[in-house]
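In: Next one to model:
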Amino acid sequence: MKHELPALPYATNALAPKISQQTIELHWGKHAQTYVNNLNNLIPGTPFEHASLEDIILKAEGPIFNNGAQTWNHIFYFTQFSPSPKAKPEGKLAEAIDKSFGSFEAFKEQFSKAAVGLFGSGWAWLVKKADGSLEVIQESNAGNPLRKGLTPVLTCDVWEHSYYVDYQNRRGDYVSIFWDVLDWKVIESRF
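Out: Below you'll find the predicted structure:
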């Protein structure tokens, strides 16, 4: 199976100035594409030659896992954005956030702390557990919550390449604008 990046649901300049066109072109068009290319070069002749990204995440190790998980993570990350996003969750997701964190603001604070405070490169995730409750977790490098039996709902990429063009070393500034481009309609559908 040849893996490909899907077309973004918005133009590369649509999230500017929060996330610049240059960042989208580098991060999505070059960096994420490199993971896809690497994965496609690694899997021929292996048990993962015809595997889905989810199967690769669950069963692979080493470079095949890293490139497969990073491909999946980046698709998940970029498809949750919109130039005209729904600003807050509603319905069952809003209820689950209130139940798990006390309020939307308390959730945002906990998630932002996890994103800003992750040492090195990785991802902050909002995940749904088997009992339907929500939790904020951190994953280093290519880590993905599917490997722990959790359902990913939302993620923030805190590898430096995701924000350095626009925010240099100010990860906190990047995390604060991250909330402004999230489309909760997309995130609700994942829940």
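
In: contacts, neighbours, all on C-alpha from now
Out: Noted.

In: Tell me the secondary structure at the most centrally placed residue in the chain.
Out: Nearest to the mean C-alpha position of the chain, counting by CA atoms, centre = their mean, stands residue 77 at 3.1 Å. Here residue 77 is helix, with the state taken from DSSP: H, G, I helix; E, B strand; the rest coil.

In: Give the full set of residues in contact with it.
Out: Taking CA atoms under 8 Å, 6 or more residues apart in numbering, we find residue 77 in contact with 154-157.

In: ok, it to residue 168 distance?
Out: Using CA to CA, to the nearest Å, residue 77 is found at 20 Å from residue 168.

In: Please apply the same query to residue 114.
Out: From residue 114 to residue 168 the distance is 19 Å (CA to CA).

In: One more: residue 56?
Out: Distance from residue 56 to residue 168, by CA to CA: 33 Å.

In: swap in residue 80?
Out: In terms of CA to CA, residue 80 sits 23 Å off from residue 168.

In: Please generate a structure for the following sequence too, so the two can be compared:
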Amino acid sequence: MSNLTRREAIGTTAIGAAGLALSATASSAGAQEPQPIAAIAGKHIPKPLRFDPAKLSGLSERLITSHWENNYQGSVRGLNTIEKRLAAAMADPDYPTVAYAGMKREELHRTGSMVLHELYFDGLGGDGNPGGPIFEALDSWFGSYEDWEAEFRRTAMSLAGGSGWCILTWNAHTRSLHNYWAWDHMHGAAAGVPLIALDMYEHSYHMDYGTAAARYVDAFMANLDWEVIDARYQAATT
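Out: This is a model prediction of the structure:
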């Protein structure tokens, strides 16, 4: 150090100070980078079918596969896209509120479609024969299983030719079972836990039944897996 000239010493000190300043600036910039938001990460993965679609009774493999690949997976992809756009918008303090509102509506729509379709497909693959605590509960709330089924079918058919979902729901607030009418993916009873989700959009049956929606409902009921439905009921009520 004693061999350095005064000018060299000053230069070395200046370089060191500049380096520290750059380091501090980089650290500050890194600290200000937006962190990923787990709630809107856009990383949803489609669930595989839990049954062989070729073995359902009255619902063709072509229909089920098309419904699962196009409608369900399309909603999953759409939700991932919307969540990523929401995350980008949150990083922009000047992002227009009105545009954000539109994306939040689409987020709800796509989320409802994804969830209801997963409940729909996961509830299939059985022989349609009810049993377990859910069977007894339907007897209790509707007078008999047959009376529940009649009301469920009537609710479903009130949507035929239009769109929406018929949903057997455990309402955690009223502590009761109900068949609810849902005009789209965003309708649902507050505090409601879906147990059976019947898709009444035409894409779910038109390929097999045209406009004969009642025959589609027959086929849906014949393929319900009541072990799955009973497990949902017990999970919701415990």
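
In: Could you report the TM-score for this superposition?
Out: The pair, once superposed, lands on a TM-score of 0.86 when counted by TM-score structural alignment, normalised by the length of the first structure; 177 aligned residues with a CA RMSD of 2.0 Å.

In: Out of the contacts of residue 77 of the first structure, the closest to residue 141 of the first structure would be?
Out: Nearest to residue 141 of the first structure among the contacts of residue 77 of the first structure: residue 157, at 9.8 Å, using CA to CA.

In: which one in the second structure is aligned with that closest one?
Out: Following TM-score structural alignment, the counterpart assigned to residue 157 of the first structure within the second structure is residue 199.

In: Give me the neighbour count for its match.
Out: Counted by other CA atoms under 10 Å, the residues lying close to residue 199 of the second structure total 27.

In: Kindly confirm whether my reading is correct that it touches residue 160.
Out: No: taking CA atoms under 8 Å as the definition, residue 199 of the second structure is not a contact partner of residue 160, at 10.1 Å.

In: hmm, back to that, so for residue 80 and residue 168 of the first structure, which residue has more residues nearby?
Out: Higher neighbour count among residue 80 of the first structure and residue 168: residue 80, with 21 against 13, using other CA under 10 Å.

In: aligned partner of that one in the second structure?
Out: Counting by TM-score structural alignment, residue 80 of the first structure lines up with residue 123 in the second structure.

In: List the contacts of residue 165 of the first structure.
Out: Applying CA under 8 Å, 6+ apart, we find residue 165 of the first structure in contact with 22-23.

In: how far apart are the helix or strand containing it and its match in the second structure?
Out: Using DSSP states H and E, residue 165 of the first structure maps to helix 164-167. Here the mean offset of helix 164-167 of the first structure against the second structure after fitting is 0.4 Å, by mean CA distance after the TM-score superposition for the first structure.

In: Can you list the neighbours in contact with the next helix or strand after that helix?
Out: Of the helices and strands lying after helix 164-167 of the first structure in sequence (DSSP H and E), the nearest is helix 171-178. For helix 171-178 of the first structure, contacts defined as CA under 8 Å, 6+ apart pick out 18, 112, 115-116, 156, 158, 163, 167.

In: mind running it again at 10 Å?
Out: By CA atoms under 10 Å, 6 or more residues apart in numbering, the residues outside helix 171-178 of the first structure that reach it are 17-19, 81, 108-109, 111-113, 115-117, 156-160, 162-164, 166-168.

In: now stretch 132-148 of the second structure
Out: 129-130, 149-154, 168, 176-179, 195, 226-227, 229-234.

In: Can you mark which positions in it are buried?
Out: 134-135, 137-138, 142, 145, 148 (16 or more other CA atoms under 10 Å).

In: just stretch 75-85 of the first structure next, same as before
Out: For stretch 75-85 of the first structure, using 16+ other CA under 10 Å, the buried residues are 75-83, 85.

In: Tell me where the first structure has helices.
Out: Taking DSSP state H, the helices of the first structure run over residues 21-26, 33-42, 53-59, 62-78, 91-101, 104-117, 164-167, 171-178, 184-190.
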